[in-house]
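Asks: got a sequence here, can you model it:
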Amino acid sequence: MSKRILVEASGSPVSAYMIKAIQDAGHTAIASDISPDCAASVFADEFVLFPRKDDPCLWEKVEQSLVDNRIDLVVPSFDEMLLGWSQRRETLASKGVRVLISAVSTVEVFQDKWLTAQFFEKHHLPCAKSSLEPDYPLVKPRHGRGSMGVYIEHSAERRAKQFGEGDISQSILTGEEYTVDCLFSHDGQPVYIVPRKRLGVVNGKSMGGVVEYNENIDRLITQLAKATHFVGPVNVQCFVEGSKVSLVEVNPRIAGGMALGFAATENWVPLFIRIINEELLSSVPIQWGMKMYRTYQEFFTI
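Replies: Take a look at the predicted model:
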């Protein structure tokens, strides 16, 4: 049966692949954003205007919009909304709206870089050294996404002056950066672990990539999954240096670069629905070596 699936924050240029994947799977793609002036409002099947994240009635408006537009499934992608989606998962399910996201406890940990670092250390997962003081040269906000607010300052004196209340400092990891597209079943079992090396980054977003098998990454992600409970798509950042893999951060959501993960395996949209229904999942062989190059496409309307 065809589902009405909401694509969150569709104004982002990287949302196009998700809309197409929904349509290719025979479902209805409902784009959403805070402004109708975006390409997704043209090529999605329908468009829903969402309130801004600082709206005092944000979730009341979102919930009403989901019901009014008969949304069957939401696959969250916007960091600032992840915790709210997770907290309302059961409430929304009672209204016929399913949300594919990990539990509140999981989202809370991995949306806070300090809690993430503590989690890694507690479970003996290799990672950078971290501190709530300006002890290390890499500084980043505890809560934030991409490269926003991240800087490197080797001078301890200058770093101490710049260091903010909401920052953490970390040691600098060396090696090659990988992004790992993961899909987990309803009971937290890995269905796909697809490492990809970035071929280009603009404003923190991948403009291309290549899928590469790495036994050590596969083993580490499996170890990570045993330490917590992921559900649905999850994006993991790590550095690889020889046989050593160090975790950087975990994003418990779908990500823009996952288009390559889809292409190297299969359309994940039907799997999303099966996860929500708590069905058993199987996987197909991963096409190692597949490359992706991204360009933006123009749409015109009157």
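Asks: from here on, just use CA atoms for contacts and neighbour counts.
Replies: Will do.
Asks: middle-most residue in the chain, spatially?
Replies: By CA atoms, centre = their mean, the chain has its centre lying nearest to Arg253, at 3.3 Å.
Asks: run through the neighbouring helices and strands of the one helix or strand Leu260 maps to.
Replies: Here Leu260 sits within helix 258-264, counting by DSSP states H and E. In terms of contacts (3 or more CA pairs under 8 Å, 6 or more residues apart in numbering; DSSP states H and E), helix 258-264 is packed against strand 205-211.
Asks: please provide the structure for the following sequence as well, for comparison with the first:
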Amino acid sequence: MEALLREGRLPSASVTAVLFTCAGQRVDIVTAFGRAGATTIASDVDRLAPALYHADRKALVPRVDDPGYVAALAALVAEHDVRLVVPLTDLDQEILSEHRSELAPALVLAPAPEICRTMGDKYLAHAFFVERGIDSPRTWLPGDVPADARYPLLVKVREGFGSRHIYRADDEEQLAFFLRYTTVDSMVQELCLGEEFSIDVFCDLDGRCLNAIPRTMIQSKGGESIKGMSIRDAELVEHGARVAEAIGIVGPANVQCFREPDGALPVTDVNPRFGGGFPLPLAAGSRYPELALALARGERPEPRLGDYRAGVVMTRFFSDLCLVGDGVLRPVEAKDA
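Replies: Model prediction:
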């Protein structure tokens, strides 16, 4: 078995039940785990969440801020003999990390609560990066912007996702305007001048980076990658692995950085979950679902940094799912026509 793991080939094993929380539209992730051999259970508060209908089992649960949320998930773990819990958004990641003992014996695929909390606050994340020697753009709280700040500057929400509440200020007048205009707790950050990259990483339970796959950001929409390409770039692979291990990532994460004209690689964001561009590293050979299942089985796969296919291009599109049913919805079948 050790030889297989060193080669990056994971041995077959009994089916592992996986619970996906806040499943939403992440059909890509749920179905990828199914193809990897898992029994998939998708949960969401919204009965129209598409991912529910692409899983082997589905469950409606309370909102993440409901006192009974964790108990509802624990009941699903017991009912389906779940061995792996995968949060798919930032909404409940810290909650599940804090309550992982209540979801045992399932493994919660998330880093420590304080890491989830810090990465969720972009200003705290910036301070964290600087403290650990990770390059990051100069960033300030609104009242601390120095006179020598280099414009353009970005007014960015501290906590949020989907590139909401981000405004570009080209001078002091615009900065003052957007700081008055924004309705959310914000920070100010220097605009990076180079090319942006995303690095999809996966770490084991000890925080070792097992792989890091860099990709270009050809086009993004609403903060999510729409078009991109996996690239062979040893510097970005090493950078992604170093950042992930310095932070203490467990499981998946997406590292967003720029390559500046002077060669620096400032990190602007780290999301400790599967990224929106998940289909691209999957197609490039990441085998991240298989690695996650191996961790749930108690195995310890060896790192295989750089083991992926470069030149894989992703271009995404809208899809749809039509449902019928009296009370209980199900996908439309030919017999319904």
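Asks: just to revisit the earlier point, now the following helix or strand past the helix holding Leu260 of the first structure: buried residues?
Replies: Towards the C-terminus, the helix or strand next in line after helix 258-264 of the first structure, according to DSSP H and E, is helix 269-276. Neighbour-count burial for helix 269-276 of the first structure flags 269, 271-273, 275-276 (criterion: 16 or more other CA atoms under 10 Å).
Asks: same thing with stretch 87-104 of the first structure?
Replies: 87, 89, 92, 97-104.
Asks: and it, how far from the chain's centre?
Replies: Put simply, stretch 87-104 of the first structure sits 17 Å off its chain's centre (CA atoms, centre = their mean, to the nearest Å).
Asks: measure that stretch end to end?
Replies: With CA to CA, to the nearest Å applied, stretch 87-104 of the first structure spans 6 Å between its terminal residues.
Asks: now what about it, what contacts it?
Replies: With contacts defined as CA atoms under 8 Å, 6 or more residues apart in numbering, stretch 87-104 of the first structure is touched by 63, 66-67, 70-76, 83, 85-86, 229-233, 252-253, 272, 276.
Asks: strands of the stretch 201-302 of the first structure, residue ranges please.
Replies: According to DSSP state E, counting those that start in this stretch, the stretch 201-302 of the first structure carries its strands in the segments 205-211, 232-241, 244-251, 291-293.
Asks: also the stretch 101-250 of the second structure?
Replies: Using DSSP E, counting those that start in this stretch, strands in the stretch 101-250 of the second structure cover 107-108, 139-140, 153-157, 166-169, 186-190, 195-203, 209-216, 219-221, 224-229.
Asks: so the second one corresponds to what in the first structure?
Replies: Aligned by TM-score structural alignment, strand 139-140 of the second structure falls on residues 130-131 of the first structure.
Asks: ditto for the first one
Replies: For strand 107-108 of the second structure, the aligned range in the first structure is residues 98-99, judged by TM-score structural alignment.
Asks: quick one: contacts of the match of strand 139-140 of the second structure?
Replies: Identification of contacts with stretch 130-131 of the first structure by CA under 8 Å, 6+ apart yields 114, 117, 136, 168-171.
Asks: can you pull the buried residues of stretch 22-38 of the second structure?
Replies: 22-24, 26-27, 29-34, 36-38.
Asks: same question, stretch 252-270 of the first structure
Replies: 252-269.
Asks: which residues are contacting it?
Replies: Taking CA under 8 Å, 6+ apart as the rule, stretch 252-270 of the first structure contacts 14-15, 17-18, 21-22, 25, 75-77, 82, 101-102, 106-107, 110, 181, 194, 205-211, 230, 232-235, 283-288, 290-292.
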